[in-house]
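Chemist: A structural model of the following input is requested.
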Amino acid sequence: MIGKASTADEIVNYLRSLRSEEAIAGMERFGIVTETALGISNPDLRRIGRLTGKDHARAFTLWASGIREARMLALYTLEPKRLSADAAWGLAADFNSWEIVDNAADIFVEAGLVGLIPDFAADEREFVRRTAFAMIAGAAVHLKKEPDATLIAWLDLIEDHAGDARNFVKKAVNWALRNVGKRSHACHAPAVALAQKLSESTDKTARWIGKDAVRELTD
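Modeler: Got it, this is the predicted structure:
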C-alpha cells in the first residue's frame, strides 16, 4: 500500500494497478482527454492524495509522468504556497484538458497567483487562456477578502476575449462573467451591464456568452 513515504514511481505503479478500461470509456463521454488516462475517478485520487500527503517535489515528478491520474494527483499534493509563477507557467504549458485546467486554476488562486490572469488571458493557447477565466471564476467564489474592485476590473478581460469561439475558452469566459456577477451586489450591476452589452453584439460567440449570463444573473 502507498503512504507518505512512497516515491513517485511507487505511486505511479499503484495507479497503473487500478486501471479500468470501462472507466476510461466513461470519461470520454465527459470530454476528458483519455490518451494517458487510467480511469481513476477524482474522488478516488483525492483519497489517494490523503494517503500520500503533500510533497511538493514529488508532485512535480508525478506531473512529469504525463499520466492523467498522476497529474491530477500532483495538483492535489503540491503545496500551493510554495508554487512560483514560473512553476505555474511550466504546468500551464502542458495543459491539454478542461479538467486539468479547472483543478489547476483553483490551485493557482490558492497560491496567490492571480497576477498571472492577464498574461494567461493574452496567451493564444486554448487551455492556457481558459486558465485565466477559470481562475477568475474561482477567485470570485473563494477569495472572500479580495476587494470587489479586483473582480470588476477583470470584466475588461472578459469583454476583450468574449469573441474567442473556441469551446473551452468561451465556456470559461461565460463562467467567469456569471461568477463575478454573483459575487456581491457591487459586482452584480457591472457584470449584468457587460452581459447585456455582449448579448447585443454582432459576434455570435459574444452574443451567446452575454445572453446566457443575462439569463442567469437576472433570474
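Chemist: please make it C-alpha for all contacts and neighbour counts, starting now.
Modeler: Will do.
Chemist: residue 142: neighbour count?
Modeler: Residue 142: 14 surrounding residues under other CA atoms under 10 Å.
Chemist: measure it to residue 49 for me?
Modeler: The gap separating residue 142 from residue 49 is 22 Å, by CA to CA, to the nearest Å.
Chemist: now swap in residue 153 and tell me
Modeler: Distance from residue 153 to residue 49, counting by CA to CA: 36 Å.
Chemist: neighbour count winner among those two?
Modeler: More neighbours surround residue 49 than the other of residue 153 and residue 49, with 22 against 12 (other CA under 10 Å).
Chemist: correct me, but that one touches residue 76?
Modeler: Yes - between residue 49 and residue 76 there is a contact under CA atoms under 8 Å: 6.3 Å.
Chemist: in the one helix or strand residue 91 maps to, what's buried?
Modeler: For residue 91, the element it lies in under DSSP states H and E is helix 85-92. For helix 85-92, the buried set under the neighbour-count rule, 16 or more other CA atoms under 10 Å, comprises 85, 88, 91, 92.
Chemist: what would those look like in JSON lines with distance to residue 110?
Modeler: Shown next, in JSON lines, are those (distance: CA to CA, whole Å):
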{"residue": "85", "distance to residue 110": "12"}
{"residue": "88", "distance to residue 110": "12"}
{"residue": "91", "distance to residue 110": "15"}
{"residue": "92", "distance to residue 110": "16"}
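Chemist: residue 42: which of those residues is nearest?
Modeler: Nearest to residue 42 among those, counting by CA to CA, is residue 91 at 18.8 Å.
Chemist: how near is that closest one to residue 197?
Modeler: Applying CA to CA to residue 91 and residue 197 gives a distance of 35 Å.
Chemist: Proceed likewise with the subsequent sequence, for comparison:
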Amino acid sequence: MSIVIALLVFIILPYYLTGNVVVYTSNGYKLTIENKDDSFSNETRQHLIDTYFKVMPEMNAYFGQNKRDARLTIDPGYKGAAVTTGSNIVLSAEFIRKYPESYDAVTHEFAHVVQSYPKYDPSWLVEGIADFARYKWGVNNKKGGWSLPDFKSDQKYTDAYKVTARFLVWLQRWKKRDIVKRLDRALRSDTYKDDSWKAFAGKTLDELWKEYSEKPDI
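Modeler: This next block holds a predicted model:
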C-alpha cells in the first residue's frame, strides 16, 4: 500500500484550459504549457514536462525557495532560444525542433524562475548561476551536446553563461562549498556588491579569477 501511495504522489495530472493551453500538476507543483505550434512534437513536450517536475524541487531545495508555478509558451515566432520574465518562459519552437535533445535549455530558464531576483544585475552573474543550475541539474546535457567549456586565457568572468558557470563550479570545489548559495542570497536580497566576493571567499573577484586561471581544474 505504501508503495502505491508513493507512486500516486508523483503522478502528473493534466487538465485543459483551452485547446492549446494545458495545466500539469504534481506534488504541489504546477506547469502551464501554451503551445502555439500545431506541429510541436508530443515527445519533446513530455521531455519538457518531466524536466520541470524533476528539476524544480531540486533547485528549490538547494536555493531555499518555494517556486512551484511556471508558464511555458511554445512560440514559433520567437527568434531566440528561450527567455524568462518572472515565472513566464517563452521557448522557440524552431530552436527545440532543430535541437530536440537540447531541452535542458528550459532547465536554465526554470533556474531563472527560482532566482526571481529584484534586479538583473550583474547580468553575467545571474546568467552564470542559471547555467550552473543547468550543469548541476540538467537531465539531458550530454545527449544535447551541452557542457562547460575548457578554460581559455582570453575568457573573462563577465562572459556569463557557461564561462561564469565553470568559474562558479571551480569556486565551489576549491574555495567555498556554499559560494553559489551565498551569491544567490545576496542577489535575491539586493545586497550584492563587488566586495561580496572577499566576504564570501576571502579574496577579491579579480584575485579569485587569477587563481582560477592558473589552475582551472574542476
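Chemist: where does the TM-score land?
Modeler: Scored against TM-score structural alignment, normalised by the length of the second structure, the superposed chains reach a TM-score of 0.31; 122 aligned residues with a CA RMSD of 6.2 Å.
Chemist: what is the subsequent helix or strand relative to the helix holding residue 91 of the first structure?
Modeler: Using DSSP H and E, the helix or strand that follows helix 85-92 of the first structure in sequence is helix 98-110.
Chemist: pretty sure residue 136 of the first structure sits against residue 176.
Modeler: Yes - using CA under 8 Å, residue 136 of the first structure makes contact with residue 176 at a distance of 5.6 Å.
Chemist: what are the boundaries of the helices in the first structure?
Modeler: Using DSSP state H, the helices found in the first structure span residues 8-17, 21-28, 42-52, 56-64, 68-77, 85-92, 98-110, 117-122, 126-142, 148-153, 155-160, 167-183, 185-199, 204-217.
Chemist: the second one packs against which elements?
Modeler: Spelled out, that is helix 21-28 of the first structure. On a contact count with 3 or more CA pairs under 8 Å, 6 or more residues apart in numbering; DSSP states H and E, helix 21-28 of the first structure meets no helix or strand.
Chemist: got the buried residues for it?
Modeler: Neighbour-count burial for helix 21-28 of the first structure, counted by 16+ other CA under 10 Å, picks out 24, 27.
Chemist: residue 136 and residue 176 of the first structure - which one has more neighbours?
Modeler: A count of neighbours by other CA under 10 Å puts residue 136 above the other of residue 136 of the first structure and residue 176, at 31 against 27.
Chemist: tell me the first helix or strand C-terminal of the longest helix along the second structure.
Modeler: Using DSSP H, we find that the single longest helix of the second structure is helix 42-63. Under the assignment DSSP H and E, the closest C-terminal helix or strand after helix 42-63 of the second structure is strand 69-75.
Chemist: buried set for the longest helix of the second structure?
Modeler: Of the residues in helix 42-63 of the second structure, those buried by neighbour count under the rule 16+ other CA under 10 Å are 44-45, 47-49, 51-53, 55-57, 59-60, 63.
Chemist: which helices and strands does it pack with?
Modeler: On a contact count with 3+ CA pairs under 8 Å, 6+ apart, helix 42-63 of the second structure meets strand 29-35, helix 105-115, helix 123-137, helix 179-188.
Chemist: now do the last one and helix 123-137, the angle between them.
Modeler: Note on geometry: by axes from the mean of the first three to the mean of the last three CA atoms, to 10 degrees, helix 179-188 of the second structure and helix 123-137 are set 140 degrees apart in direction.
Chemist: then the first one?
Modeler: Relative orientation of strand 29-35 of the second structure with respect to helix 123-137: 110 degrees, computed using the same axes, to 10 degrees.
Chemist: which residues does strand 29-35 of the second structure contact?
Modeler: Here strand 29-35 of the second structure makes contact (CA atoms under 8 Å, 6 or more residues apart in numbering) with 20-25, 49, 52-53, 68-75.
Chemist: can you do 7 Å?
Modeler: Residues outside strand 29-35 of the second structure that contact it (CA atoms under 7 Å, 6 or more residues apart in numbering): 20-25, 68-75.
Chemist: run through the residues that contact the closest residue to residue 12 of the first structure other than its chain neighbours.
Modeler: Nearest non-adjacent residue to residue 12 of the first structure, counting by CA to CA, 6 or more residues apart in numbering: residue 70, 6.6 Å away. Contacts for residue 70 of the first structure (CA under 7 Å, 6+ apart) come out as 12, 62, 63.
Chemist: mind doing that once more with 10 Å?
Modeler: Contact analysis of residue 70 of the first structure by CA atoms under 10 Å, 6 or more residues apart in numbering lists 8, 11-12, 15-16, 36-38, 45, 59-64, 76.
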